[in-house]
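# need coordinates for the following:
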Amino acid sequence: MRRLIAIVLGTVVLALAGVVQARTTATVDGLDIHGTEEGCGRALEASGERGKGEFDPATGADNRNWAPNPLVDYRHLRLDLDLVDMNEGRFEGLVTYRIFPIGAPVRGLSLDCAGLDVAWVRWGRDSDHAGADIEHFHDGSRLSLRFEEALANREHEISIRYSGRQPTQGLVFTPSNGSAGAPEVHSQGQAESNHHWFPCHDFPNVRLPIDFRITAPKGLEVSANGAFVSRSEAPAGGATGAVKDASAFELWQWKQEKPIVPYLVAIVAGRFARVPLEGGGTTVPMHVWVPPGREADVARTFGRTGEMVALFEEVFGQKYPWARYDQIVVRNFGAGGMENVSATTLHPGSIFDDVAGEEEDLDGLISHELCHQWTGDLVTCRTWAHIWLNEGWATYGTALWFEQRDGEEGYFDSMYSNAGVARRDSTEGPVPMVSEIYRRPFETFSRAPNPYSKGASILHMLRERLGEPVFYAGVHRYMAEHAGGLAETDDFRTALEAASGQSLEWFFDQWCFRPGCPRLKAEVSYDAETRRMRVKVEQTQKIDERTPAFRLDLPIVVETASGAQTHPWEIHERACEREFELDGPPTLVAIDPRLASLKTIEVTMPSELLIACAARGPTQAARRGAIEALAKRNEPAVIDALATIAGAQGVARSSRREAIEALAGFGSPEALAKLLELFDRGESDPRVRAALVATLEKQPKDDAAQRLEKVALDDRSYQCRAAAARGLGAIKAADKADALVALAQVPSHQERVRVAAIEALVAIEDARALEPALALAARGNFDRARPDAIRALGSIVSKPDSAERSRVVEKLVEMLDDPERRSRDAAGEALASLKATEALPRIEAIAASDRDPGRRERAERWLKSIRGSEAAPDSEASRGSEPSRGSGRRARTP
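Modelled structure (predicted):
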């Protein structure tokens, strides 16, 4: 008999995916995402059959969310707004809509209008009853209008006068307070939040042009959508007639000529320096709005925006569609960025000094939000079920930018990270990526089949399947057909079908309308006598009538001494097997190196083949997948190979960092010796150096402490100094506390160094952590570092005999009313962890009467923890991940 030499030496899991980055780099962490986006809504109950969950078994009611009826064509909006008192968050508004009835007789209209005081509703000057009151009823969340007779088949004008104060969402006021600077306000409309500051049909199935008239205190800059019209002295009474002393105000006018959806309506007012951007092959007027004093950092952070504009014009076959493109860095921002038409808002850490610019960039977030100006703004998803058309495209746009900037390596680096969604997306999940089933709109942004990363992966698969010319021909057709309008998933599919001549219904059904991704097991064996390589593949995910086996492209690259060949392979059954006739033993095998199919894959493969793929695989995705697999094999040859990759200057940074992390994960003396050798040799790349610094805590304590202290005090890199501080805390290096105290005073980008030093002092139980923690927790500091300092305060006084407990608890109770949500929530968590009964009166009041239902729920959890009934769960918002950008309002039906 022939001797079958199985070269099976172990089993590894290749997720063909990486850690998905936080939204601030334009992909989504564990949702993000953009994101999500980010921690909203509870998971629905799992179901065993397709469609379960669409109705309530107890009542038989339909659980799906259908788009509400517009009833009228919103032909124009004039939005007059007086920012009467920005410290108190008071504003007065007047909206005037021009509408045209659609279809059946319209005898009434219902607008979203939450938390606003409506003074009157009247017919406009162009109506039959000009100036007459319109009967209306406001229940606190919706404004219902009743017309005495059906609207005639022509244009009508309706005006609504209203006022508001400190909305729970939609319009975020940050009052002035010493070092915090001038007061500031920004809007945040996604998903359905703008109706908290002006009455509107707050759903993306209508579009309308807008004229803005906004009065704000003198000395502030004001932005809105569209083109700047004028800046002048405010008229008597301001824009709405409500301003008592108009001499202290200015009137700003902006014009958004092309219709946009309501959630993209945006305003910003505050003290900014406006810095022009030029170059990059575009003539689009561009400015970056930054805090005064940061003008010199603009070019470093945003200087490639023009090149991105030129790229996306080519990708979509459409010139940049709006009057301008401004990027505005605002305080107290709840997300990473928001793609408001013509004026993106960005979080306050979105501008880099010279040191931060040496170790990272913002291109991921900048390209993501810019891409949205086409996908999301020019063409908008008709309902939230199809949000992947917005977010998947913007995430893919980032990959396309990295492809242009860094070549194919950068592209596949990005796509490998996006493919991490396959780990979380199960066929046993309750809903697919495209589904009308949700309790709150933002659940559609943060599902396991995540519209950011899975959406981007779908676009990549289509590009691989159709080929680049055909794919982009379909994309251009889609954009041309729907520019300035609304779209659903089938609209994109039919455009690609028209361009390709292929039927793609099966593809979209499989990836968009069914939950899950395939889970593959593959086994590679080689018969040396016959020179045949056998590959067996099995789909191990749940397969049933609801989720049949996936149809997959699974090309295999096989290298022998004579060269490499790619073997196409399509599988569509539970188990498949194939033999390949080779001219000698394989020296490298890469299964689906271009990520033609989204999946996880567990491969039985020898280490030498994985080592070869990690070093010289055909794509960066293949190389990272091999490194991930090798991380499960603590073998001498693997340690040597990973150390070589980690120390190679010409290798992609992601590969080097992951090789370092793999060696640290082994924890063996041999692996740690390699890491120490790499560290002592010196490393010029600060991000790779930071990864090496992070491994020092695994070395013998004395050696580690000495090296960590030197890095903490002397290294130029913020990331390295922060990593060193964390390492000193991890090894409890109490003898290095003086270095940490000094480090706790060192300013850095996003205050990473101070936070790490304070947390390290807490870890070694050094009382000197208190004062720097109090200082960083104070208002005026970076709003995403303050919660870390606030939590540290709770840890510092956690012992019952702490002399500073009453002082800290008093500060934490004050912070329950902080204007920044992250800090408020961190204070509540800290008080809950301390079981601070002194805080009960204020927390009880919040739980009983706060206008924000989400805050009431959180307060109830804190109360239970303080009273001992259960622990308070962590708040994502206060831990630095992005809170929901949208509404927590009830689901709506037509």
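# rest of the way, CA atoms for contacts and neighbours
Noted.
# after whichever helix or strand residue 795 is part of, which helix or strand is next? Please name it.
Assigning secondary structure by DSSP states H and E places residue 795 in helix 786-796. The helix or strand immediately downstream of helix 786-796 is helix 805-815, counting by DSSP H and E.
# which residues are contacting that next one?
The contact list for helix 805-815, computed with Cα atoms under 8 Å, 6 or more residues apart in numbering, reads 790, 793-794, 797-798, 823-824, 827-828, 830-831, 836, 838-839, 842.
# just the buried members of the residues you listed?
790, 793-794, 797-798, 823-824, 827-828, 830-831, 836, 839 (16 or more other Cα atoms under 10 Å).
# now these as a markdown table including distance to residue 197?
Below are the buried ones among the contacts of helix 805-815 laid out as a markdown table (distance: Cα to Cα, whole Å):
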| residue | distance to residue 197 |
| --- | --- |
| 790 | 31 |
| 793 | 35 |
| 794 | 36 |
| 797 | 41 |
| 798 | 41 |
| 823 | 23 |
| 824 | 22 |
| 827 | 27 |
| 828 | 27 |
| 830 | 32 |
| 831 | 32 |
| 836 | 36 |
| 839 | 32 |
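# here is a second sequence; please produce its structure as well for comparison:
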Amino acid sequence: MRWLKLGKNFVYPDYKPQWPRDVPYKLVEVDASIDIDFNERKINGMATNRFRLIQNISTISLDAVDMNIRRVYVDGTPAKYNYDGKVLEVSLGSERAKDTVIGVSVEYEVYKPRKGVWFSPINSDQPAKQVWTQGQPEDTRYWLVTYDYPNFKASVTLTITVPEWAYVIANGKLLEKKRTQNKTLWKWRLNEAIPTYLIAFAAGEFSYKEKRIGNLPLIYVVPKGREEDIPRSFSNTPKIIQFFEEYTGVKFPYPKYAQVCVSEFVAGGMENASITILTDQTLHDEKAHIDFSSDPLVSHELAHQWFGDLVTCKDWSNLWLNEGFATLFEALWRRKNLGENEFIYELIKMLDTYISEYSSEYSRPIAMRIYGYPDELFDAHSYPKAALVIWTLHNIIGEENFRKSINVYLNRFKNNVADTEDFRKVVEEVTGIQLDWFFEQFIYNAGHPSLSFKYKWNLDEKMLEITIEQKQKEDSLETYFLPLEIMIISKDYEIKKNINLKEKRRTLYVKLREKPLAVCLDPNFKIFKELTYDLGVEELLGIVRYCKALYPRILAVRKIAEKGGARTVRELYRYLLDEKEFWGYRSEIAKAMAKIGGDTALKTLLESLDKVKHPKVRRAIVTSLGSFRSEDVGKKLTTVLKNKEESYYVRANAATSIAKSKYSGAFKVLKEALTYPSHADVIKRTVLEALGILGTDEALEEIIKYTSDKESVWVIVSAIKALGYFRPTREILDILREKAKNPHPKVRATVLSAIKINLDPKLLPIVNILKNDIAGSIVRNARDVESKITKFMEKGEEYRKLREEIERLREEERRLAERIDRLETKGI
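Modelled structure (predicted):
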């Protein structure tokens, strides 16, 4: 057995190990003054970086990209320098001694920066209304001359001069605000040390409200006119802070907490210390609040104030220490606020997200040094997989030990950096448990355990035989050590068995008085793994009926979906209708019915639309109806789409399913729906992709209209993706080529999403444009898409025939399901 698994399809031949940056000095303070010109979209700045020397040196290098460097000073004296457009090398005049603290000041100008700081609206030459930063991973260097790498942390002072009409907020406390001629100067100071990627500000046309939790100011900043949406998005902020403080035993680490909603944000949210910047798409009205919440985003970014800001990963290979913890704590708040089922369902969705990336893209170790760009590591391995691994650690060492470990870790490394080994040593110190095996299995190796679970009853011997087998793929370890719980449920009692699985295959024999009603493995989802039930329908239905825990029931429903049958549809239907059942479980049943197919499933789903009230379950039902090609489905969903009483998201999902149903009136219905108002234009955006699925010439004509720069960036993104469903005509190629040069990274990234749907070789020249993109994540994605197109070209005819065969088999399967369904209905 090999104990080093680097995974599959992640590392390109030119990738090399990336080690923490090693320089003979340490950044200790950043003091910058900038003057923002909203009209010309430029910044004039003076940045002073103070360094403590680790060795005797005569030069210092600073990160500064695409800047006009005017003057450089060392401790106030003019200095010589060399600048290549990326790195500013400053002469100290003479060799300076170790432990000396020196200040390097740079006067500079940034004109229309491509990253790091964004003037919004982004794709425009008109005066900006907002200016805001996004420094992660290493983009602060595009607007601020500094040392731009996470392994050093510094205190920060930002003095920002803007027109009188503009509001400014930045890291730390506001020390000064004063008028100077026709401008206003704002001075913000954060004494606590942070990495430079967290240095942040937002300036522009904003409104704000201020609250307090104890002595901590809470500031909510939104675009003007959105003030009424603040409570719906942010009312739980004080409770989340209190929960995280109680759980970690560490007080909120900064002098204030601001949440700033900006237009066209290039991410969902960014946890800049004391000033989180968020997409304004999280602001929503009362109708959206029916089944949309800002809490996941708010809690995730808040968790980062401890995990990522207070303690920062030493380099990007240790990113999971930031993102894994934030993702888990987001889920822990969900449990605190909404209950255990919400938490477990969130864990299940985390696993689904990771498995999707693992199956369709690549696998890699969570702690991975071999990469091309830091951006590549912001993936499902660093977020949900890492969160599930941390949750597994929590369950192995216990809640009390886990919380103690977190407390020691945060206090020991506060205002500093840490790596995986630092964290491991803290946990071992607190618990007295040696955990090398755990970190080797789950952090330093790729892949994951994949278990097959089955059991059978021996009536003569009254013996239950349980078999667990490890069936993971070659990119994973051959065997894992997994502490597992087995729950045996009988009519009058429950038996819990704990085992330590370390073999490839393990069989247990349990003597019982009678056949159990159900047997569940790891019922409370304590251990990270992929689990498959190798059980018959009756055993699966037993789990559905008698297991109280959510996780085994959902796995059972998913397996039932593979086996099909009208009888199982009828059995599951009562749970779908039961408003007392958890909405996530009911949604899984709706999805299962779509996979089962047949007339009974279709009839059941259509009937359920008249009975089910929960909006999230209704979303699952209308989505599932998209698996059936039927005029009746199209007509039923049209009433849903047109109904203003339905939630925005139910109506949006209905639009997609109308297109998939091949309803004859689909185009007319969808075209009208483009005018429906909704939160974040979710209906319009979903309708555009639905038109792409529809695939007609008139649908294409409508989609192209919405690629215009007059539309919001989010509508443009949806229209671009919809183009991927069409053969690339000259007009489509021209549009995609133009959008591949759009200044907004979301637009450029979506060009690749469209190409990924299509895989036509004609699109390769556009892929080549994006292989040279300024964003590392886009470069990575372009290389992946190029690889997929190349494979498609190599097996083009074979792929075409395979696709046709798959479609033929699906149609046969559908017809067979309908025939079986009719026979079962007749009782034959």
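# now do the SS call for residue 73 of structure 2.
Classification of residue 73 of structure 2 by DSSP: H, G, I helix; E, B strand; the rest coil places it in strand.
# relative to residue 207 of structure 2, how far out is residue 120 of structure 2?
According to Cα to Cα, to the nearest Å, residue 120 of structure 2 stands 16 Å off from residue 207 of structure 2.
# what residues are up against residue 138 of structure 1?
113, 118, 144.
# give the aligned equivalent of it in structure 2.
When structure 2 is aligned by TM-score structural alignment, the residue opposite residue 138 of structure 1 is residue 83.
# residue 120 of structure 1 too?
With TM-score structural alignment as the criterion, residue 120 of structure 1 lines up with residue 71 in structure 2.
# quick one, what contacts the alignment partner in structure 1 of residue 101 of structure 2?
Correspondence of residue 101 of structure 2 to structure 1, assessed by TM-score structural alignment: residue 155. Contact analysis of residue 155 of structure 1 by Cα under 8 Å, 6+ apart lists 98-101.
# swap the cut-off to 6 Å and go again
By Cα atoms under 6 Å, 6 or more residues apart in numbering, residue 155 of structure 1 lies in contact with 99-100.
# roughly how far apart are it and residue 201 of structure 1?
As judged by Cα to Cα, residue 155 of structure 1 and residue 201 of structure 1 stand 17 Å apart.
# contacting residues around residue 469 of structure 2?
451-452, 504-505.
# from the buried ones among the contacts of helix 805-815 of structure 1, pick the one nearest residue 342 of structure 1.
Checking these against residue 342 of structure 1 with Cα to Cα, the nearest one is residue 823 at 30.4 Å.
# next, count neighbours for the closest residue to that closest one other than its chain neighbours.
Nearest residue to residue 823 of structure 1 in three dimensions, chain neighbours excluded: residue 787, at 4.9 Å (Cα to Cα, 6 or more residues apart in numbering). For residue 787 of structure 1, the neighbour count with other Cα atoms under 10 Å is 29.
# what about the counterpart of residue 787 of structure 1 in structure 2, distance to residue 601 of structure 2?
Under the alignment (TM-score structural alignment), residue 787 of structure 1 maps onto residue 717 of structure 2. Noted for residue 717 of structure 2: a distance of 35 Å to residue 601 of structure 2, by Cα to Cα.
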